[in-house]
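1. I would like to see how this sequence folds:
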Amino acid sequence: MKKKILTFMLLLVIAGVVMIAGHEIGRHMHKAEQNTETTEASVDYSLYYTYEDVEKVVSYLADTKAESEALSRLIDPLKKSEIIDVAFVKSVAQTIQVKASIYEEALNGKKDSDYMTKAEFEDFYERIVASATVKGLLRKDVLVLAISEEDKTSFFDGQDTYNAEFEIDESYEGNVLDVYMKNGKIFKINRLGDTQITLQNVWVESVTDGKCTFLYGNLEKTYPARTEEGIPDGAVTVATSLDADRQTEAGYETAGYVANLVFDYAGICKIERPQKVLRGKVISTGDTDIQVENIGGLTLGDYYKMYNVYEDAVDEESLSLLLGYSYVDMYLQDGKVGAVVINQELKSEDIRVIISNDDYSSYEMEMVQFTATSAFTVAYPDETEKTYEAGETVTITPEDYAPDDTLTVTPDTHSGRIRLLSVTRECGNPEYDGTMELDVKDGYIYVINELSLERYLANVVANAMPSDYPDAAMQAMAICARGTAYAKLKDESYAEYHAHLDDSSLCQVYNNVAETDASIRAVKDTYGLVPTYRGTLIVPMTFNTSFGTTCTNAEIWGGDAYSYLESNVENLDKDKIDLSDEADFEAFLTESDAYTIIDKDSPYYRWDITFTQEEMTDAIETVLENRKSLMADAILVEDETGEFVSADVPELGTVTEIEVAERTVSGVVSKLVIHGSEHTISISGQSNIRAILNPVNQEIVRQDGSTVTGWTSLPSPYYYVEKTDAGFVVHGGGFGHGAGMSIYGAGVLGRQGKSYKYILRHYFSYVDFASIYTMDDGEEAADSE
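-> Next comes the predicted model:
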């Protein structure tokens, strides 16, 4: 019994101990729960990053694919919403093999299980970036000068374009930002930047009401400008004294000025004025300097700019253009030219162009309707004038005026253009610079556009050459076009129309399409330049595509050959070849691989036209009488003796054979004999040679397989005719007459890095260059030698 009592008492003690222990454990667990609830409730999550917050920026720390994958594995997909801790950032550093000494101060002695605050993580991240451990990763301050209108993820800082992985908010324009970027691409905006960034050589138009309006490049912007010393509040007019020892004027005033704009986190904080302003005439230009009359050489600064503020402020790029002004203003900083300002009209010859109707068949207009892009004034024959608003339409008919009456249309601003609504071109209703003269004569109106030669050329170049051609090719085209136009100023071919030339391919195609930035730049880059031979202006002819040779003018139009035009193979070596033999010509046309022909990739390098016998007969009969009326001596009829004589055009009958009777050294067909079942005729003259085999109803199949139709003459005079069972096939090559510069070839040479001088000397042997604004009036075109 005693033993049982002891056992029972022992069990009671054990039970008591268990109860006490359980109570204590429960009490401690409850306390722990209370502590946990208190800790979580006290965390300010705004002070911390989650794994999801930092996942992307951490990914930019990877240099390799292996590192990228390893960093990705550090983040548990199920714990992205949890706060990052010290252990995580240490793992990041170890993964990209960063020494602990680089980042350990950012950890502030924390344990691995401790949370990392945002400030601590950013400090950690910045230390890694600053260490340059990760290639292409950097932190910098950038100026958001202008956000792209097309792509809001890119912006321009005045020198370079930056791209971001997100759209840039417009509120950042005009401010300095602190950003992270990897391999040149911005992936994070940290905050507004602390650095001041200077935009050099800006044209400041005004500073008023706490805002600065300025022009830089093609950008016109208005940004906040804090009113401090150096930033006057109110309209700005600057009077700068000139160097009296070097200039004829004591000083001048101009509305606006060149300055450096200093930007910070809140816009423009300072405007730095130039140290010195000079006025003078530029007499020559180089790549890095200009020569100024009575001053000497001035070096261009690294970030020099050119502004033309004559009427409307615009940015200029072509130094050659400076030669066209009697003076310019030069803003100097540290002894170098920071900016050049133009404030007068460009010196240029005026040219008068008679405008053709829609299909270029006549200059006679039964009605003329026009408006303008600006307000414009019409001067009427009764000496009255009326001003119209931009876009207002005016209609003129010859019935309302007397013979020989003249009306003149003038835009009220230099940038205004006259839009001719009664004429349609490829560009729609063409717009014209300058003035428009309407001459009433013989019941029709003749429209003459008068404008500066240089502005005319910008449009001619655009119509002659694609805008994506290299600059050197465009410059060569501009020089040729200027030479052609200048020669027309000296002759009287269009004097009966009170014009110098027309707007068709008879002279130079003008305003069929609008000018482009590339064509404008090419004309400015070559301001005034024309090609010369022994000091005399040449006739700079052009054509579209070479068939493999170039030729002399005599081979196309007869007369004496110009010394600067040669018959050559169209390769870099300008090899000589004789293709006057028919077999040699046909072999060259079909197998010219022995030469590296410059134009060989043009679609027009080779072409074919297929006719049935009936189609060929109809094609010739359709144009024969008209061609005879235009050039009677160039189309002869074979008589009974076998001689070719001048006679009325007979019935040919069915065309049975077409033979090339004569061919020039370069391969031009100079005489064609057409045999018909009734009569035989001979054809000569380059235009006849191409037009007589009228392909208007046939497909012209080019070497790339593409086709064109509706042509009224062959693409070139380089061809032979094959007789087939079904009729005839005309095999040819090239597009155009072949004398002078190949436009396609100029593009090829430009893409090879050749200069405009090389290109022009390739096509015009031994030529030099001169400015029409310094040539003697007596220097005429070099027509022959």
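2. okay, CA-based contacts and neighbour counts for the rest of this
-> OK.
3. can you map out the strands along the stretch 351-500 of the chain?
-> In order along the chain, the stretch 351-500 of the chain carries the following strands (DSSP state E, counting those that start in this stretch): 368-372, 376-379, 385-388, 394-396, 406-411, 418-420, 431-432, 435-441, 444-452.
4. nearest to Ser706 among the ones you listed would be which one?
-> Evaluated over the strands of the stretch 351-500 of the chain, closeness to Ser706 peaks at strand 431-432, with 32.7 Å, by CA to CA.
5. same for that closest one, what does it pack against?
-> The contact analysis (3 or more CA pairs under 8 Å, 6 or more residues apart in numbering; DSSP states H and E) places strand 431-432 against strand 418-420.
6. contacts for the strand it packs on, please.
-> Identification of contacts with strand 418-420 by CA atoms under 8 Å, 6 or more residues apart in numbering yields 368-373, 409-411, 429-436.
7. most centrally placed residue in this structure?
-> Ala518 (4.3 Å; CA atoms, centre = their mean).
8. which strand or helix spans that one?
-> Ala518 belongs to helix 517-525 when assigned by DSSP states H and E.
9. buried residues of that helix, list them for me.
-> 518-525 (16 or more other CA atoms under 10 Å).
10. next: stretch 621-633.
-> When burial is assessed from 16+ other CA under 10 Å, stretch 621-633 yields the following buried residues: 621, 623-624, 627-628.
11. what does stretch 492-500 give?
-> Neighbour-count burial for stretch 492-500 [16+ other CA under 10 Å]: 494, 497-500.
12. could you work out the most separated pair of those residues?
-> Tyr497 and His500 (8.4 Å).
13. give me the common contacts of those two.
-> In terms of CA under 8 Å, 6+ apart, Tyr497 and His500 are both contacted by the residues Ile354.
14. another one to check against the first:
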Amino acid sequence: MSMRIKLIIIGICIVVVFIIGTININQKINGRKTEDHNFITVEDNIITKAEALRLLSYLYYDKAAREALTFDITYEDSQMSGWYDTYVNAAYHMGLIDKDITENPGEALTYGKCKSLMDNLILKEPGFQSIYQGLTFEFTNQDKDMATKDFLEIYQAILSDPGIGVVTPKPGGPTISPKPGDPTVTPKPDDTIASPKPGDTVRKTLLKEETLLVLGKDASGENPGRMITDQGKYYYTNSADYIKYLSPDPASQEEKDNLTAGEQQGNSDTGEKKGASTAGEEKDDPAAGQNGEQAAEEVSDLAERYLDQGIKALTCGQEIVYIWSLAEEEITLHNVWIKQGEASTLEVFVSGLDKTFTTQYKLSDSLQKVVGDITIKAKKVVQLSVKPDMIQGKVLRIGDGFIEIEGYGKLPMDENMKIYNIYSTLSEEPSTSILVGYENTSFIVSEGKVSAALITGMIKAENIRVLLMTTNYKDIYHSSVKLTGTGKFTVTAGGTAKTYKKGDVVTIEAGDELLKQGRITVEPVAEEGKIRILSIKRTSGNPWYRGHIEISGEDQGLILVNELPLEEYLYAVIPSEMPTSYGPEALKVQALCARSYAYKQLLSNGLSRYGAHVDDSTSYQVYNNIAENENSILAVKETYGQVIEYQGEVISAYYFSTSSGHTAGVSEVWINGNDLPYLEGKLLVSEGGQGSEGEGSEDMEQYADLSSEESFRSFIKAKGLPTTDSEFNWYRWEVTLSAQNLKKVIDANLKKRYEANPEMILTKVKDDGQGKEGFISQPVDTVGSIVDIQVVKRESSGIVSEILIVGSEGTVKVRSEYNIRTMLAPLYDEIVRQDGSSVEKMSLLPSSFFALDVNKKNDKLASITLNGGGYGHGAGLSQNGVKALAEQGKKYEEIAAYFYKDTDIGFIYE
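-> Below you'll find the model as predicted:
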């Protein structure tokens, strides 16, 4: 090869390398990642369609609602897809654009296209007609690319509308905040509420101005693209920096004055094209602007650019829409954990981050492991206030804005109260981490308020606190309480105790003088003694309680809490949940489940506002409805401390009475629930007999998926199918509900169920906000006469998760098994079980595993017939299935592992 040819080849290679390098540099400048080679050039300071739609989407949807929308748009070219897809889809759901996308969202927005978007918005919201008034630009040259500053001007006009209640200032202008008394409505996902209609106030809760101190980035890996601030964590992956357009600060004004002549003219010719974006690509950096306007020398990541600085941002939920100014004022970080301070250095733990700040002045004293407020300005600590006062005691209750601590009474909580775990790895914890009934937390008190809680040790979950309900479990508030004891007992109030002898009866009324001294405690003198509450009736009569009883007064009445050892609590749970005649192995399984469930509930702290962990009703586990006995006590003692674990964590041990032969997954029973790997729905049948695991059996294959009507009907009517529950009465049942009785039950429950679960009761409307028929969540109390009832959705386990009720005055879709069982309750009709026995006046349908048949007379609904199986929600362990397996000789560990997949036995008291 000649030297000349070699030089030509080398020259070509150099040119290729130069071109590739130039492209890569250009991409880095614009913060983009290339997925194809079809570049769309967009000028600096020109807004893209994608960015315009992103901004508009926040008028209706926050991040969760936007991502929950059904994805209905289609791109003419799949290469058009990009980071903006969910925003474009949201704009379609808002009625701003068509579902068929023929133009690349990455292209520049023209003034004409902007006018079209605004006109469509006004069609939905006629009140927005005023947004065109007072604009500093016109839409006359409709084919010209739109300046970013002009779009932001009209966007602020939208935000300034009284129907929004939030505004970002125009350049140099003031901030207008929401007015007191503005209504708030929490936005719902798309499957529960349609796009807002004219007059709706959903947007009032969406957009908000906030001043944030940027502390860093979320490095957890669970939620990438989140900025950590003093006010919480905010997603900022697609956020924009609009300081040069919107900041009222003089320093920013000079930059605005230097905008090109073309930018200032808006509709006139703009200058040379500088930026570039790529079709169908995502951002290479979380904070790169949508139009590529950052200069190459700028730090493109917003969290890094404004680290330790205050910013003013427009937010939507936990997402930053854009930054519009730097905050020049001082910002105070309240109740920070100060690790140590020396000279001019302060090491703190704040918002989950270890931070080191320089102080403006040297510290007069060294600091270590204290709580205090620090004030930041210009990245320095300019003020420090340490809070040294600490108290400790058993937490009795955590109410709305207060903590009740034994020996101190009710103390108000600082609105910026923090909770720190300081006994192991330093961390900031949620409010549920302060467990009632325990003393593992110290409290920092300042000016009479609790500023911080310091968790100083692990919980050894030995005691549980049970909220006691009235007779028939009607209420948590008692008008009065009447007590006695098996032996001597004391009544303590305000530190003064009075002793009563066996058989003495003490009555405490709401408003009793003793309650003015605080909480009243009633407890037996002898360790083995019990307190009997004569004002409560259960199946076993007036119940006896181990441990002690606490009585507190509220405006609604008296609250009763029984605190006792967890193991002794189980003595009276087991017989209330399972007949003790089921035998020792079955009772030991029940003990495992009950202990696991109680442990999880104890740590979740769900009833801390009442000073309890659980209540004694079916809302948790039934406690002391049937008194403890030798069998239940023995089952607890033989499984002392044992729980069911999955990968080292105690499981949520859901259980129910009787299966239909198939259990359900969590999300099939509780629609908003998260599926758990150990609670998968499974067919409890095989050719090997009750409860054996013959995965290859013909029955297993035939009935593994029961989501179709045909397969479920075949399953529910199959004879001689060997399952764990097939010998029990509730295994199969049938009921016919008359149209008249259906109406009575539905009318009695529809409003209640809507108020309890508004997202689960959906009403059919002619206009769902998108110009078509659909279902929305709105108040409803009747559908009139019942015309038809249909199964809308059946899960793979066979459980019905949605039904349609058609009435003369409306149609509703009812979701979730509990709501369905309530609406179809055989309160006035007789239900027949598989042995021919009948049951009346049931306030719930036995289960949601049923086939539905409509019976008509003269073309009108006369009744419906339900052929069903099982009793209870159907997730987890079947108690009657446990009995059957125990009778086959299986041990309690085997039985637990059968129902809870891949689990082991653990111990909670180690």
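15. what residues does the helix or strand following the helix holding Ala518 of the first structure touch?
-> Note on helix 517-525 of the first structure: by DSSP H and E, the next helix or strand toward the C-terminus is strand 529-533. Identification of contacts with strand 529-533 of the first structure by CA under 8 Å, 6+ apart yields 479-480, 482-483, 537-538, 540, 564, 766-772, 782.
16. buried ones only from these, please, as a PyMOL command.
-> Provided next is the PyMOL selection string for whichever of the contacts of strand 529-533 of the first structure are buried by 16+ other CA under 10 Å:
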select buried, resi 479+480+482+483+537+538+540+564+767+768+769+770+772+782
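17. now, the contacts of strand 529-533 of the first structure that are in strands?
-> Of the positions in the contacts of strand 529-533 of the first structure, 537-538, 768-771, 782 sit in strands, assigned by DSSP state E.
18. take the buried residues of stretch 621-633 of the first structure and write them to JSON lines, including distance to Thr550 of the first structure.
-> Conversion of those to JSON lines gives the following (distance: CA to CA, whole Å):
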{"residue": "Glu621", "distance to Thr550 of the first structure": "31"}
{"residue": "Val623", "distance to Thr550 of the first structure": "28"}
{"residue": "Leu624", "distance to Thr550 of the first structure": "29"}
{"residue": "Arg627", "distance to Thr550 of the first structure": "26"}
{"residue": "Lys628", "distance to Thr550 of the first structure": "28"}
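19. CSV for those residues, including secondary structure?
-> Supplementary listing: those in CSV, determined by DSSP: H, G, I helix; E, B strand; the rest coil:
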residue, secondary structure
Glu621, helix
Val623, helix
Leu624, helix
Arg627, helix
Lys628, helix
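20. which among these gets closest to Leu137 of the first structure?
-> Closest approach to Leu137 of the first structure among these (CA to CA): Val623, at 72.5 Å.
21. I'd like the distance between the closest one and Ile5 of the first structure.
-> Applying CA to CA, to the nearest Å, the value for Val623 of the first structure to Ile5 of the first structure is 143 Å.
22. what span of the first structure lines up against the lengthiest helix in the second structure?
-> Assignment by DSSP state H gives helix 3-29 as the longest helix of the second structure. On the first structure, no counterpart of helix 3-29 of the second structure exists by TM-score structural alignment.
23. check which residues of that helix are buried.
-> If you call a residue buried by 16+ other CA under 10 Å, then helix 3-29 of the second structure has these buried ones: 26-29.
24. go on, stretch 740-747 of the second structure?
-> For stretch 740-747 of the second structure, by 16+ other CA under 10 Å, it's 741-747.
25. repeat for stretch 643-663 of the second structure
-> So, applying 16+ other CA under 10 Å, buried residues of stretch 643-663 of the second structure: 643-646, 650-663.
26. read off where it ends up in the first structure.
-> Using TM-score structural alignment, stretch 643-663 of the second structure pairs with 530-550 in the first structure.
27. now the end-to-end length of that stretch.
-> Stretch 530-550 of the first structure has its terminal residues 21 Å apart, counting by CA to CA.
28. for stretch 672-687 of the first structure, same thing?
-> 12 Å.
29. and what of stretch 660-669 of the first structure?
-> One end of stretch 660-669 of the first structure to the other measures 7 Å (CA to CA).
30. what does it correspond to over in the second structure?
-> Going by TM-score structural alignment: stretch 660-669 of the first structure matches residues 791-800.
31. buried ones in that stretch?
-> Neighbour-count burial for stretch 791-800 of the second structure flags 791, 793-800 (criterion: 16+ other CA under 10 Å).
32. which other residues reach that stretch?
-> Stretch 791-800 of the second structure is contacted by residues 662-665, 668-669, 681-683, 704-709, 712, 801-804, 816-817, 848-850, 852 when judged by CA under 8 Å, 6+ apart.
33. and the nearest residue to Ser682 of the first structure once chain neighbours are set aside, what is it in contact with?
-> Leaving aside its sequence neighbours, Ser682 of the first structure sits nearest to Val673 (CA to CA, 6 or more residues apart in numbering; 4.4 Å). Residues in contact with Val673 of the first structure (CA under 8 Å, 6+ apart) are 658-661, 680-683.
34. any chance of a markdown table for those, columns secondary structure and distance to Ile102 of the first structure?
-> Output for the contacts of Val673 of the first structure, formatted as a markdown table (DSSP: H, G, I helix; E, B strand; the rest coil; distance: CA to CA, whole Å):
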| residue | secondary structure | distance to Ile102 of the first structure |
| --- | --- | --- |
| Ile658 | strand | 88 |
| Glu659 | strand | 88 |
| Val660 | strand | 86 |
| Ala661 | strand | 89 |
| Thr680 | strand | 97 |
| Ile681 | strand | 95 |
| Ser682 | strand | 92 |
| Ile683 | strand | 89 |
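35. nearest to Thr596 of the first structure, of these?
-> Each of those was checked against Thr596 of the first structure using CA to CA; the closest is Val660, at 26.9 Å.
36. the closest one and Thr654 of the first structure, how far apart?
-> From Val660 of the first structure to Thr654 of the first structure the distance is 18 Å (CA to CA).
37. then Gly548 of the first structure?
-> Plainly put, Gly548 of the first structure is 34 Å away from Thr654 of the first structure if you go by CA to CA.
38. same question, Glu492 of the first structure
-> Distance from Glu492 of the first structure to Thr654 of the first structure, by CA to CA: 44 Å.
39. next one: Gly428 of the first structure
-> Counting by CA to CA, the gap from Gly428 of the first structure to Thr654 of the first structure is 43 Å.
40. which of the two has more neighbours?
-> Thr654 (17 against 14; other CA atoms under 10 Å).
41. wait, isn't that one in contact with Gly676?
-> Yes - with contacts counted by CA atoms under 8 Å, Thr654 of the first structure reaches Gly676, the gap being 5.2 Å.
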